[in-house]
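K.L.:
Return a 3D structure for these sequence lines:
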Amino acid sequence: MAQVEIYTQPGCPFCHKALLILNAKGASVKEINAPKGTKEREEAIERSGGRTTVPQIFIDGQHVGGCDDLQRIDKSGELDQLLAS
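P.N.:
Predicted coordinates for the structure are as follows:
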């Protein structure tokens, strides 16, 4: 199964929703705590091409976006394909 990394921050409902989707798929998820002002948040911004919100999700190093993006690719079936790689 693919390697999934997700940058989150405590109390974020979008982060929680994204984690629920990924966990329901049985994905092995590396959660990276990235509150504002941390080096982890700066890393997320750099890796995502400038997106400043969380969550930011990467599957096998490929940026797939945030929670809305994850929901979209889940509905299209693309998420299952990405996770199976």
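K.L.:
Could you use CA atoms for every contact and neighbour count after this?
P.N.:
Fine.
K.L.:
tell me the contacts of residue 9?
P.N.:
With contact set as Cα atoms under 8 Å, 6 or more residues apart in numbering, residue 9 has these partners: 15, 33-35, 54-55.
K.L.:
Please identify the helix or strand for residue 64.
P.N.:
Secondary-structure assignment from DSSP states H and E places residue 64 in strand 62-65.
K.L.:
to compare against the first, here's another:
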Amino acid sequence: MSDVTIYWRPGCPFCTRLERALGADGTRATRHNIWEDDEAREFVAMVNDGNEVVPTVVIDGRPHTNPDPALVKKALVG
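P.N.:
Reported below is the predicted structural model:
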């Protein structure tokens, strides 16, 4: 299993898509709501050329912007 952190925000359809695709496996990831966590928001903007694009998922230290849910699921289940 990889270290997975998901940066998201409420109302984001792409975040909802990812969450649904991950199902119960999604609970294995660390999650940060960028609307409630200023450091998370700044990180997301930093890795996305100043844009607050979510979901941004960090897998083993490498950021992925709006990744394929299969990639994230694979990282979570090994």
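K.L.:
For residue 4 of structure 2, the count of nearby residues, please.
P.N.:
Counted with other Cα atoms under 10 Å, the burial measure for residue 4 of structure 2 works out to 21 neighbours.
K.L.:
go on, the one 10 residues further on?
P.N.:
Using other Cα under 10 Å as the criterion, residue 14 of structure 2 is surrounded by 17 other residues.
K.L.:
cool, residue 40 of structure 2 as well?
P.N.:
Residues within reach of residue 40 of structure 2, counting by other Cα under 10 Å, total 19.
K.L.:
Leaving out sequence neighbours, find the closest residue to it.
P.N.:
Distances taken as Cα to Cα, 6 or more residues apart in numbering place residue 34 nearest to residue 40 of structure 2, at 5.4 Å, with adjacent residues excluded.
K.L.:
Now do the SS call for the residue positioned nearest the centre of structure 2.
P.N.:
What sits nearest the mean C-alpha location of structure 2, by Cα atoms, centre = their mean, is residue 6, with 2.5 Å. Applying DSSP: H, G, I helix; E, B strand; the rest coil to residue 6 of structure 2 yields a three-state assignment of strand.
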